[in-house]
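>>> Mind looking at a prediction? Sequence and model below.
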Amino acid sequence: MFNEEDKKFIEERGSDLAQVEKQIENFKNGFPFLDIQKAASIGDGIIQLDEGQLNDLIADYESKVATKKVLKFVPASGAATRMFKDLFAFVEEKDLSASDAAQTFIKGLEDFAFYDELASELGDIDDTAPDQIANHLLSDEGMSYGSLPKALLSFHNYEEGPRTPLEEHLVEGVHYAKSADGTVHLHFTVSPQHLDRFKALVAKVAPSYESTFGVKFDITFSQQKSSTDTIAVDNDNEPFREPDGTILFRPAGHGALLENLNDLDADIIFIKNIDNVVPDRIKADTYTYKKALAGLLINYQDEVFEILKGEIADPDAVAARLESKYFLKMSEGFAGKSDEEKKAEIKEKLNRPIRICGMVKNTGEPGGGPFWVKESDGSASLQIAETAQIDLDDAEKAAMLKGSTHFNPVDLICATKDFEGKKFDLLQYRDDDTGFVSSKSKNGKDLKAMELPGLWNGAMAYWNTLFVEVPISTFNPVKTVNDLLKDTHQ
């Protein structure tokens, strides 16, 4: 399948030949569906916090965070192209009456945070045709919004001027991700072609926010590693080749960012999508729940470390407490094991990265959800499953999906060090059988592409997980430009 020139090409781009050959096998065999047992729900996999618990956990976090290095990790490399899908179509067709999305855009034009800049560049915007307005916003001859990452677009208006998502994440970081020395550590994953723009924006705005909030920002960037790209194949599962004969590799989705996360050194890592930000006036719920979930993470970790560092006198009692308090289930044959075997299993299951995941009530939004999934040892674990990972031809599984009460807004807080303070190798806790295959095309030819296990899906399959209900007010993603006209973004 691969000649010597191919092998040299694979090696020089930083990919691992054995991994590439495994990817070919995955194309041939496909990925198995997750064996979901039931949807997680309140009291059965999802924790619901009352006001007293919220306040206690916030107090725990604020008292214990002084000894921790805290970091906020924001995947921010995605271009905003899909955000403007309807506007791109309108620019092509130029028929305003045929596009409800374009009509809404034009009608609400003055309410967008980018309006003043757009009007300034166009001069007399009232006499400019609607398709020309949209084209100027999107095109590289204008404001380049159609090709820039969301992080750099003007999202929200303030008296002092518009604010980008990157800036909103800086402000969020001040309020829940500040280390004891007053430093706010943030890490953004960016695409190489936009790195200079990110750095320029940070250089422009960070000093003002530092002065306003009395903090110091430590902002770092990384790119998705080319070594994580996956091979593309044709419909016969043979390597897809470019016109010059070289093999085509493609970026492998957000699961590839596990390597970026693995490179970071922090005690507590907050993960949140770049477009899920709101103006200051409604950030309070976000701050409350971020701190509370982080407090829960620290308390869980403290209990885990105490067990791992000490002697387990009564493994049955410890296992029962872990299941009732943290939904951590032992293997199917646990009861029949010797005490020493039980102790070993408990320690093996506990000595893993930890994540606390916020879950919002299901309001019909697309996205993954929380499920109990059967493991190879007969136990069940809490996993975030995407629709594509569930066998919808199985009526029972489809009913579980349809009846699920919560979904995943990508609201994670992670602990990636063990009880000795050493970083886990996160790649060892990924389930490689949870990737995705999709159909694409290039140069007029069909191809099949592969995504690695999603960052908060299979990439964290063997982490210890807690799901906590968070209010819908903490979930306000911007998927289309007209989402910015919603009250939550005004």
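Structure's in. What do you need?
>>> Could you use CA atoms for every contact and neighbour count after this?
Noted.
>>> tell me the contacts of residue 334?
By CA atoms under 8 Å, 6 or more residues apart in numbering, the residues touching residue 334 are residue 342.
>>> residue contacts, residue 489?
Contacts of residue 489 by CA under 8 Å, 6+ apart are 155-156, 278-279, 483.
>>> try it again with 10 Å
111-113, 155-157, 277-282, 476-478, 483 (CA atoms under 10 Å, 6 or more residues apart in numbering).
>>> now swap in residue 403 and tell me
38-39, 362, 397.
>>> quick one: it from residue 361, how far?
Using CA to CA, to the nearest Å, we find residue 403 at a distance of 12 Å from residue 361.
>>> The helix or strand hosting residue 186 packs against which elements?
According to DSSP states H and E, residue 186 maps onto strand 183-189. If you count contacts as 3 or more CA pairs under 10 Å, 6 or more residues apart in numbering; DSSP states H and E, strand 183-189 packs onto strand 70-75, helix 165-176, helix 195-213, strand 216-222, helix 258-262, strand 268-272.
>>> can we see that at 8 Å?
Under the contact definition 3 or more CA pairs under 8 Å, 6 or more residues apart in numbering; DSSP states H and E, strand 183-189 sits against strand 70-75, helix 165-176, strand 216-222.
>>> Okay, angle between that strand and helix 195-213 too, please.
Orientation of strand 183-189 against helix 195-213 (axes from the mean of the first three to the mean of the last three CA atoms, to 10 degrees) gives an angle of 160 degrees.
>>> hmm, what's the outermost residue in the protein?
Within the chain, residue 127 marks the point farthest from the mean C-alpha position, 42.0 Å out by CA atoms, centre = their mean.
>>> residues of stretch 285-292 that come out buried?
286-292 (16 or more other CA atoms under 10 Å).
>>> what about the helices and strands packed on strand 183-189, which gets the closest to residue 438?
strand 70-75 (21.7 Å; CA to CA).
>>> angle of that closest one against helix 165-176?
Using the same axes, to 10 degrees, strand 70-75 lies at 160 degrees relative to helix 165-176.
>>> what packs against strand 70-75?
Using 3+ CA pairs under 8 Å, 6+ apart, strand 70-75 sits against strand 183-189, strand 268-272.
>>> Is it possible to get CSV of those that adds mean neighbour count?
Formatted as CSV, the helices and strands packed on strand 70-75 follow (neighbours: other CA atoms under 10 Å):
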stretch, mean neighbour count
strand 183-189, 22
strand 268-272, 22
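>>> who's in contact with whatever helix or strand residue 22 lives in?
Using DSSP H and E, residue 22 sits in helix 17-29. By CA under 8 Å, 6+ apart, the surrounding residues in contact with helix 17-29 are 7, 10-11, 230-231, 233, 237-238, 437, 450.
>>> then this one, side by side with the first:
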Amino acid sequence: MNFSEKDILQIEEKRIATNEVEEQIGIFKRGNIKVNITEAATIGNGISQVDSAEKRELIDYYNEARENHSIIKFVPASGAASRMFKALHNFNDNFNPEKHELREYLDSTGDSDLRRFFNHIEQLPFYEHALKKAKENHSEYDDISHDARYKVLVKTILEPDGLYLSNLPKGLVPFHKYQLHIATAFEEHLLEAANYAEVDGVAKLHFTVAQGDREKFENEWREIRERVEEKTGIKFEIGYSYQDPKTDTIAVDKDFEPFRTEDGELFFRPGGHGALIENLNQLDEEIVFIKNIDNVVTEDALQNVVDHKKMLAGKLLKTRQKIHGYLEALEKGNVPSDKLDEIQDFVKEELYIRNVSNQDLFVEYLKDKLNRPLRVCGMVKNEGEPGGGPFLVKDKNGEISLQIIEGAQIDDENPEQARTAREATHFNPVDIVCSLKDHKGESYDLHEYVDEEMSFIADKTKDGKPLKALERPGLWNGGMAKWNTIFVEVPVETFNPVKTVSDLLKESHQPR
């Protein structure tokens, strides 16, 4: 690939090596590599089910142990709210109350979420604010038809002279209306973390945000700090980071040549949430809770979520303790054969790493398999929600392990692979607890445990022209492919994402 001096300067400004850009172009030419799923992970075969007695035991174990560990909650929060309000933007652009009735418009779209929005609009946390602003901006509001009022309300919710909610980061959209205040997802994450991430009276959280949004989050924190700290009785340490420009990826055209903007510059795109492995790698804490910004509950439903978070963390700490003990024994040497058998059984039966090989270097093999970052992932019964799923996956070396796989990674043209995918009983709600340090207290370099072949090519556009974009291996997909993984079933009540504005009308987002 012949890059001009101008190209090389542009690449260097992003702190990307030229050969890395060439490798990315090679991935486009190679195409997506589909994974080889051997089985869907199910209860008893990759996913464990915890009964009430064991759950209580794990919660107690975590409560007693957490003061001895450094803990942080990591929340990917760079997403904008624009997708959440997509149906409202379409309505704002296309509905004319002088030509159509609202009922006719809703019938024509067939959008049940939009219908629910208008049927229950008064229950939205920002309704009263929007109504007040609409009347301030439109003196004729009380004299126009009901359908025309809906149009004005939607304009007020979306546009700059109103609430401008779709321009906010999703984490700062009003989510829940309580008797005395309205809470954003950002605030609910703080309250949640106070219940399981607090150590010595302090809860640490780290939010990855879009550049330009950090000040908005900091302003929100200044507004709510007194209320949140008074309610929880603890202090908060809040950190922020951006997706590093060096994780951006080159885009190409249909001929696999670098895509160029109208002024002739190379076009780079953010590498997807998989690029956040860099942000995660910068953390110095031992134990990290990971959860998406839009998956929160109201305060009255919080205890159930907290209990299951502690249960997952208890499982992590217990498993980690066992792994560290095994590693210490292996490093001392002269391990009895019955102990080696025990360790091998643990690797196969609890970590689900199958096809153990390299018998000539058996001890070194076991050390390698045990000495890795560890994650315990909550899995929810599949009830039609979108999201990746848990599978047993065979890699190119013939080894089978537990992985979280997205639909786009599965070869649905292969009947056997498609059938296996349909057998999935659970999906990934991004409810993860991680251990990022080894048995000597040293941080893992997380880049070493990424499967780069799980990158994904997607078709996009720029300035009306088609292009191919490269997304790095997803944070909890290929980004953690070489971690040790445990899947545990958690109840669907712990998963309450807000993908559209109408999701705020669900019972789980309506404070009692």
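Nice, I can see it. Because the structure is a prediction, the values reported are computed rather than measured.
>>> Point to the residue nearest the middle of structure 2.
Central residue of structure 2 (CA atoms, centre = their mean): residue 292, 4.4 Å from the mean position.
>>> what residue of structure 1 takes the place of that one?
Under the alignment (TM-score structural alignment), residue 292 of structure 2 maps onto residue 273 of structure 1.
>>> Please report how far its match lies from residue 264 of structure 1.
Taking CA to CA, one finds residue 273 of structure 1 at 17 Å from residue 264 of structure 1.
>>> cool, and residue 460 of structure 1?
16 Å.
>>> Show me which of those two is the more surrounded one.
residue 460 (25 against 14; other CA atoms under 10 Å).
>>> Residue 472 of structure 2 contacts residue 278, doesn't it?
No - the criterion here is CA atoms under 8 Å, and residue 472 of structure 2 misses it with residue 278 at 11.4 Å.
>>> between those two, who's got more neighbours?
For residue 472 of structure 2 versus residue 278, neighbours defined as other CA under 10 Å are more numerous around residue 472 (29 against 19).
>>> Tell me who's in contact with whatever residue of structure 1 lines up with the more buried one.
Taking TM-score structural alignment, the alignment pairs residue 472 of structure 2 with residue 452 from structure 1. Shown in contact with residue 452 of structure 1 (CA under 8 Å, 6+ apart): 230, 252-256, 432, 434-436, 459.
>>> Show me which of those is closest to residue 216 of structure 1.
residue 254 (28.9 Å).
>>> The closest one touches residue 454, doesn't it?
Yes - using CA under 8 Å as the test, residue 254 of structure 1 is close enough to residue 454 to be in contact (5.9 Å).
>>> So which of the two has more stuff around it?
The neighbour count for residue 254 of structure 1 versus residue 454, taken as other CA under 10 Å, is higher for residue 454 (25 against 18).
>>> Can you name the residues that contact that one?
253-256, 434-435.
>>> ok, now with 10 Å
Residue 454 of structure 1 neighbours (CA under 10 Å, 6+ apart): 252-258, 384-386, 430-431, 434-436, 460-461.
>>> Okay, strands next: where are they in the stretch 51-200 of structure 2?
Assigned strands in the stretch 51-200 of structure 2, in chain order: 71-76, 174-177, 182-184, 198-199 (criterion: DSSP state E, counting those that start in this stretch).
>>> which residue lines up with residue 477 of structure 1 in structure 2?
In structure 2, residue 477 of structure 1 lands on residue 497 (TM-score structural alignment).
>>> what about that match, how many residues close to it?
Residue 497 of structure 2 has 18 nearby residues by other CA under 10 Å.
>>> wait, is it part of a helix?
No - the assignment for residue 497 of structure 2, made by DSSP: H, G, I helix; E, B strand; the rest coil, is coil rather than a helix.
>>> I figured it was touching residue 171, is that so?
No - if you go by CA atoms under 10 Å, residue 497 of structure 2 and residue 171 don't touch, sitting 11.7 Å apart.
>>> Determine the residues that are contacts of both of those two.
Common contacts of residue 497 of structure 2 and residue 171 (CA under 10 Å, 6+ apart): 292-295.
>>> surely residue 202 of structure 1 meets residue 169?
No - if you go by CA under 10 Å, residue 202 of structure 1 and residue 169 don't touch, sitting 11.6 Å apart.
>>> on that earlier part again, out of the helices and strands packed on strand 70-75 of structure 1, which comes closest to residue 44 of structure 1?
strand 268-272 (24.2 Å).
>>> What's the match for residue 417 of structure 1 in structure 2?
Match for residue 417 of structure 1 (TM-score structural alignment): residue 437.
>>> How many neighbouring residues does the nearest residue to its match once chain neighbours are set aside have?
Sequence neighbours aside, residue 443 is the residue nearest to residue 437 of structure 2 in space, at 4.3 Å (criterion: CA to CA, 6 or more residues apart in numbering). With neighbours defined by other CA under 10 Å, the count for residue 443 of structure 2 comes to 18.
>>> wait, doesn't residue 443 of structure 2 sit right on residue 280?
No - counting by CA under 10 Å, residue 443 of structure 2 does not reach residue 280; the two are 11.2 Å apart.
>>> Give the intersection of the neighbour lists for the two.
With CA under 10 Å, 6+ apart, residue 443 of structure 2 and residue 280 have common neighbours residue 436.
>>> that older thread, what residues are up against the residue nearest to residue 437 of structure 2?
By CA under 10 Å, 6+ apart, the contact list for residue 443 of structure 2 reads 281-286, 373, 435-437.
>>> What about the residues you listed, which are in helices?
Among these, DSSP state H puts residue 281 in helices.
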